[in-house]
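Participant: sequence and predicted model, in that order:
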Amino acid sequence: MLFLILSLSTILAKSIKANQLAQIENQTNLKHGGDHHHKFKINVPGTGIVQLEPSIGTVIFAIEIQDENASVALDRANTLVTKAVDDIKYNLFQEDYTIQTGIFQLSLRYDYTTGVQQLIGYSVTNQLYVTTKNLKLIGKIITVGVNAGLNRIDGVNYSNNQEELVNANDEAIKLAIQDAQRKANKIAESLNLKFAQILHFKYLDTYNNPTTDAYSPKVAQGMSTKESGIPTPIFAAKNNVRVDIELKVLLK
């Protein structure tokens, strides 16, 4: 009798285990399409980067005047800017460039050495933007501006026009899709599957990184104000346009 009970228990246990395995197998088949061919849906990222040679350069000059009297500081700043603009126009006669004023700021100056806030004067800051499509002119613009009395350079910005950026963005999208498809094919190959189709496209982001080559104000202040025929050497870096996308693809 004991042997019969043990045999029935063993048979029942095997039956339960077989049923569990059958349920797992059925769930797996349903998950992969209900047939004998496995199907996987995966998300694959793609990145496309296009490098642009800059076509526009802007030198950002700044003058900073300090005085105990606000009116005096303002007059000195205006006089210096007017003279600098005239000098730049004279020295860059018939060159391809545009010139415009930028940020203007009048601020108070305080002394805290005694532990008490004490007004000691005023500071006037005015920016001047000189832009050109002839990048070979950038060095000369810097030299002319410094010789004209502009005592600070806040940077040299390089950029591209809108049409160039749009074309680069379109090319970056194409490269990003190709990159995602390449990755999908590689994953499928590793799993002994095939890249079947694209199910969904997702546009993640675009990164347009204009290059700025900062030109140290300390260097500008230390340069000689004597007329020099040697332009300041400045080299433009490339502008990167990057697009990130995501593809949902079917592998089978």
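Facilitator: The structure has been received and is ready for your questions.
Participant: can we go C-alpha only for contacts and neighbour counts from here?
Facilitator: Noted.
Participant: tell me the helices in this structure, going along the chain?
Facilitator: 2-31, 70-91, 138-147, 162-190, 217-222 (DSSP state H).
Participant: next, the buried residues of the shortest one.
Facilitator: So that's helix 217-222. Of all the residues in helix 217-222, those buried under the rule 16 or more other CA atoms under 10 Å are residue 220.
Participant: nearest to residue 243, out of the helices of the chain?
Facilitator: Evaluated with CA to CA, the helices of the chain place helix 162-190 nearest to residue 243, the distance being 5.7 Å.
Participant: also this one, for the comparison:
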Amino acid sequence: MAGLLSRFFGRERKEASIRCGAVVPAAGSSSRMGQDKLLLPLDGTPVILRTLRALEDCPHIAEIVVVTREDLIVPISGLCREAGLTKVAKVIRGGKTRTESVLAGLGELSRGIDLAAIHDGARPLVSQALLEAVITRGAHSGAAAPAVPVKDTIKVVREGVVERTPDRSVLYAVQTPQVFQRDLIATALKQALAEGAALTDDCSAVERLGIGVAITQGDYCNLKLTTPEDIATAEALLTWREGS
């Protein structure tokens, strides 16, 4: 019994000591939104501030680097100061692509931080339970991401004609944060960049190396704000979540 308790409490101490750096890519053009989505108010609070507050509140996250457009560096820095976000270490300029921006953010994390969580700036409804689960899994496996089963039937379409219908039971929508050993994701992204690979998420870079990414339970509320309809949905979800 003593040995069992020792192993249990040792594991708890190990998980409590996880130190993760968060990189927040927020350098997109917001073209599909029609206006800058990061500064849009969501129930009175700018989207980016809601995102950063969620990361700030996670005990495993030791520091945050925001990677954004040059014209947003001052506004976002000001929001962080006014909100008293102590974990936001830097707000820096991003690159031409998401891959370049994430690499820039990884390079600005402090030495000694070996685990990196990459989280979209436009995902303001991420929960503490999701953060806890994926960061812990990433610390143990080296690469992890949250995902939810797709609800709709998916069609592969070419030139306006359905080509095939994949089996929905094996299809998942992957979310962020995606959590990796820092050296692993840096190496994977550098190789993808050198080879001109077009990536839509960071897991893809690691998958290209033949390394599996562990999946944790995602959250349908953890949506990425992309179009104007998403703002209305997020407002409704906030009201629903606060009332439940």
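Facilitator: Looks like it came in fine. Because the structure is a prediction, the values reported are computed rather than measured.
Participant: report the TM-score for the pair.
Facilitator: With the length set by TM-score structural alignment, normalised by the length of structure 2, the two chains reach a TM-score of 0.24; 100 aligned residues with a CA RMSD of 5.8 Å.
Participant: re the thing from before, any idea which of the helices of structure 1 is most buried?
Facilitator: Among the helices of structure 1, helix 138-147 has the highest mean neighbour count (mean count of other CA atoms under 10 Å), at a mean of 23.
Participant: could I get the helices of structure 1 as JSON lines with distance to residue 203 of structure 1?
Facilitator: As requested, those are exported to JSON lines (distance: least, CA to CA, whole Å):
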{"stretch": "helix 2-31", "distance to residue 203 of structure 1": "28"}
{"stretch": "helix 70-91", "distance to residue 203 of structure 1": "46"}
{"stretch": "helix 138-147", "distance to residue 203 of structure 1": "37"}
{"stretch": "helix 162-190", "distance to residue 203 of structure 1": "9"}
{"stretch": "helix 217-222", "distance to residue 203 of structure 1": "41"}
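Participant: which stretches in structure 2 count as helices?
Facilitator: Under DSSP H, structure 2 gives helices at 2-16, 47-56, 73-83, 98-108, 128-141, 182-194, 203-207, 228-243.
Participant: nearest to residue 247 of structure 1, of the helices of structure 1?
Facilitator: Of those, nearest to residue 247 of structure 1 by CA to CA is helix 162-190, at 6.7 Å.
Participant: now do the closest one: which elements does it pack against?
Facilitator: strand 40-52, strand 195-209, strand 239-251 (3 or more CA pairs under 8 Å, 6 or more residues apart in numbering; DSSP states H and E).
Participant: now the angle between helix 162-190 and the longest one, please.
Facilitator: Meaning strand 195-209 of structure 1. 140 degrees (axes from the mean of the first three to the mean of the last three CA atoms, to 10 degrees).
Participant: could you list the buried residues of strand 195-209 of structure 1?
Facilitator: Neighbour-count burial for strand 195-209 of structure 1 [16+ other CA under 10 Å]: 195, 196, 198, 206, 208.
Participant: now for it, which elements pack on it?
Facilitator: Counting by 3+ CA pairs under 8 Å, 6+ apart, strand 195-209 of structure 1 packs on helix 162-190, strand 239-251.
Participant: now render those as CSV, adding distance to residue 74 of structure 1.
Facilitator: As requested, those are exported to CSV (distance: least, CA to CA, whole Å):
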stretch, distance to residue 74 of structure 1
helix 162-190, 37
strand 239-251, 38
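Participant: thought residue 172 of structure 2 was touching residue 215?
Facilitator: No. The pair residue 172 of structure 2 / residue 215 is not scored as a contact, 9.6 Å apart, by CA atoms under 8 Å.
Participant: okay, those two: which has more neighbours?
Facilitator: More crowded of residue 172 of structure 2 and residue 215, by other CA atoms under 10 Å: residue 215, with 19 against 15.
Participant: how close does that one get to residue 5 of structure 2?
Facilitator: According to CA to CA, to the nearest Å, residue 215 of structure 2 stands 29 Å off from residue 5 of structure 2.
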